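Colleague: can you look at this prediction? I've put the sequence above it.
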Amino acid sequence: MSFIEPGLFDMIMRLRGSGISDSNVLRAMELVKRSTFVPDDLVPQSYDERPLPIPCGQTMPTPLSIAIMCQSLDVKPSHKVMLIGAGSGYTAAVLAKMCRRVYAVERYRTLVEYAEGRLLKLAAKVVVRHGDGRLGWRGQAPFDRILVSASVRVIPDSLQSQLATGGAIVAVVDGMLVRAVNNGKKLVETPILAMDLPAMEAGKAKSM
């Protein structure tokens, strides 16, 4: 019998009770130990339903926020996914359980190293790059799915241009989580629910 960390079962049940019905998302979040990605002193709080601080003054979103974003993204096994804001690496690891490969962009070099070190332990199908999230990763485009783990006023044109026809971007736009689909001519946005995430910052961090 496999070992289940304290709090993990409760987290999964809490997600189910909060409307997370995608079995792929639930399974991925069951398989990826959140405790691997939080700072050592916060391990006992790994599965709490609250944001947790990580290096560079950043935070790891709540389990429910991550689950909602991943469910809204509707990831398939064949998909190539870009994640804007690698953070701790946890969201990338969850996505990697559901798709072909994840390309994550992170503005803080310290967090690139933080995420890479933890993802390496899982042999996750994730590549992390130090860069400006607003610019995406043009050399790897097009992407079937793009997840922006920060809030924006509008979805940057540079990210829209890297989305495959029929692909989808999920982002928090002016306080509302939206799913925007590229129909070949334009992005068609569908609002999902209100969500609060830190604002996307411009450029690579000059320190940290």
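Modeller: Looks like it came in fine.
Colleague: for the rest of this, base every contact and every neighbour count on C-alpha atoms.
Modeller: Noted.
Colleague: dead centre of the chain: give me the residue that sits there.
Modeller: Nearest residue to the geometric centre of the chain (C-alpha atoms, centre = their mean): Thr91, 3.9 Å.
Colleague: so who does it touch?
Modeller: Ile66 (C-alpha atoms under 8 Å, 6 or more residues apart in numbering).
Colleague: if I look at it, how far off is Ala28?
Modeller: As for Thr91, its distance to Ala28 is 10 Å (criterion: C-alpha to C-alpha, to the nearest Å).
Colleague: counting neighbours, what do you get for the residue lying closest to Lys76 once chain neighbours are set aside?
Modeller: Once flanking residues are discounted, Lys76 sits nearest to Cys99: 5.6 Å by C-alpha to C-alpha, 6 or more residues apart in numbering. Number of residues near Cys99 (other C-alpha atoms under 10 Å) recorded here: 18.
Colleague: same check on Ile54?
Modeller: 17.
Colleague: again with the one 4 residues further on
Modeller: In terms of burial, Gln58 registers 15 neighbours under the definition other C-alpha under 10 Å.
Colleague: quick one: it and Ser88 touch, right?
Modeller: No. Counting by C-alpha atoms under 8 Å, Gln58 does not reach Ser88; the two are 9.0 Å apart.
Colleague: put this beside the first:
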Amino acid sequence: MILKNMLQDDSIRHKGLRRKLVEEVAAKGISDKRVLEAMLKVPRHFFMDSGFLSFAYKDQAFPIGSGQTISQPFTVAFQTQLLQVSPMQKVLEVGTGSGYQAAILMEMGARLYTIERHRELFLAAKALLEEMGYRPSCHYGDGYQGLPPYSPFDRIIVTAGATEVPQALVDQLAPGGRLVIPVGNDYGQTMMLIEKLDDGTIKESAHGNFIFVPLLKGKAK
């Protein structure tokens, strides 16, 4: 899905570093082969500021501007594995950020809708994803509210730490759907899986501790 004019910027060295990163992520417990294959295909260094290119394939988070970060690769893989995305499922991503998570989801065949509250990041991610050949439905807005006109969604993933599970997102989840969201405070969050059963019953389960930038309400300039 990556255009030819960008392939020249994804060298054999980059691919080798990416393979080592995927091996590291797998050794930490990621077993979903589709997640690992997607991570092998997506050049993470395309989503990094030039000053951090040498760190693109370290299993670490790095700044991307507007007070936000590109998530640690293990965290991206962990959330994606927990989401259990199947091809052609309708997925909502809250927090486009750099666009890296969006690219992973689209490599896995998701019909992706993604929303970002920071206009600068929204514009940059949209342009980059399009240049790479990805065509998600990108939106600038309040992730807390989700995207009601496009709901319901089979899967929802939130890439920022929330103080609570937004009811609006639960409402937009289809029966049989899964919502993955970190919930907590500024010092850390618990990764929560919210499942909406076929009869509408909600089931919650906790899956480890992480640290994300906060999920804020409203649109930023």
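Modeller: Thanks, I have the structure now. These numbers come from a predicted model, not from an experiment.
Colleague: kindly list the longest helix within the second structure.
Modeller: helix 12-27 (DSSP state H).
Colleague: now for that helix, which elements pack on it?
Modeller: Packed against helix 12-27 of the second structure, as judged by 3 or more C-alpha pairs under 8 Å, 6 or more residues apart in numbering; DSSP states H and E, are the following elements: helix 33-41, helix 73-83.
Colleague: in TSV, list those along with mean neighbour count and distance to Val183 of the second structure.
Modeller: Shown next, in TSV, are those (neighbours: other C-alpha atoms under 10 Å; distance: least, C-alpha to C-alpha, whole Å):
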stretch	mean neighbour count	distance to Val183 of the second structure
helix 33-41	19	23
helix 73-83	21	13
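Colleague: which residues does the lengthiest strand in the second structure contact?
Modeller: Using DSSP state E, we find that the single longest strand of the second structure is strand 173-185. Strand 173-185 of the second structure is touched from outside by 79, 82-83, 151-165, 170, 189-200, 210, 212, 214, with contacts defined as C-alpha under 8 Å, 6+ apart.
Colleague: what does stretch 69-77 of the first structure give?
Modeller: 20, 22, 25, 95, 98-100, 145-147, 168-170, 177, 179.
Colleague: got the contact list for the residue in the second structure sticking out farthest from the centre?
Modeller: The C-alpha centroid of the second structure is most remote from Asp199, which lies 27.8 Å away (C-alpha atoms, centre = their mean). By C-alpha under 8 Å, 6+ apart, the residues touching Asp199 of the second structure are Pro175.
Colleague: how about the secondary structure of it?
Modeller: Put simply, Asp199 of the second structure is coil when judged by DSSP: H, G, I helix; E, B strand; the rest coil.
Colleague: with Gly177 of the second structure as the reference, measure out to it.
Modeller: Distance from Asp199 of the second structure to Gly177 of the second structure, by C-alpha to C-alpha: 11 Å.
Colleague: follow-up on the earlier one: and the residue nearest to the centre of the first structure, what's its match in the second structure?
Modeller: Structural correspondence for Thr91 of the first structure with respect to the second structure (TM-score structural alignment): Gln101.
Colleague: all helices of the first structure, in order?
Modeller: 8-17, 23-31, 63-73, 90-96, 109-122, 157-160.
Colleague: could the ones you listed go into a markdown table alongside distance to Ser207 of the first structure?
Modeller: Below are these laid out as a markdown table (distance: least, C-alpha to C-alpha, whole Å):
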| stretch | distance to Ser207 of the first structure |
| --- | --- |
| helix 8-17 | 35 |
| helix 23-31 | 32 |
| helix 63-73 | 27 |
| helix 90-96 | 23 |
| helix 109-122 | 8 |
| helix 157-160 | 24 |
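Colleague: coming back round to it: dump the helices and strands packed on helix 12-27 of the second structure to CSV, plus distance to Arg19 of the second structure.
Modeller: Below are these laid out as CSV (distance: least, C-alpha to C-alpha, whole Å):
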stretch, distance to Arg19 of the second structure
helix 33-41, 6
helix 73-83, 12
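Colleague: to Lys219 of the second structure, which of the ones you listed lies closest?
Modeller: Counting by C-alpha to C-alpha, Lys219 of the second structure lies closest to helix 73-83 out of those; the figure is 23.7 Å.
Colleague: so where is that closest one in the first structure?
Modeller: By TM-score structural alignment, helix 73-83 of the second structure lines up with residues 63-73 in the first structure.
Colleague: how big is the offset of that stretch relative to the second structure?
Modeller: Following superposition, stretch 63-73 of the first structure is found to deviate from the second structure by 0.4 Å on average (mean C-alpha distance after the TM-score superposition for the first structure).
Colleague: what about that stretch, distance to the chain center?
Modeller: 8 Å (C-alpha atoms, centre = their mean, to the nearest Å).
Colleague: try stretch 69-86 of the second structure
Modeller: Centroid displacement of stretch 69-86 of the second structure relative to its chain, using C-alpha atoms, centre = their mean, is 6 Å.
Colleague: then stretch 180-188 of the second structure?
Modeller: That offset, for stretch 180-188 of the second structure, works out to 15 Å (C-alpha atoms, centre = their mean).
Colleague: again, but for stretch 39-49 of the first structure
Modeller: Distance, centroid of stretch 39-49 of the first structure to centroid of chain: 18 Å (C-alpha atoms, centre = their mean).
Colleague: again with stretch 46-61 of the first structure
Modeller: 13 Å.
Colleague: please apply the same query to stretch 10-25 of the first structure.
Modeller: That offset, for stretch 10-25 of the first structure, works out to 17 Å (C-alpha atoms, centre = their mean).
Colleague: swap in stretch 149-160 of the first structure?
Modeller: Relative to the chain's own centre, stretch 149-160 of the first structure is displaced by 14 Å; criterion: C-alpha atoms, centre = their mean.
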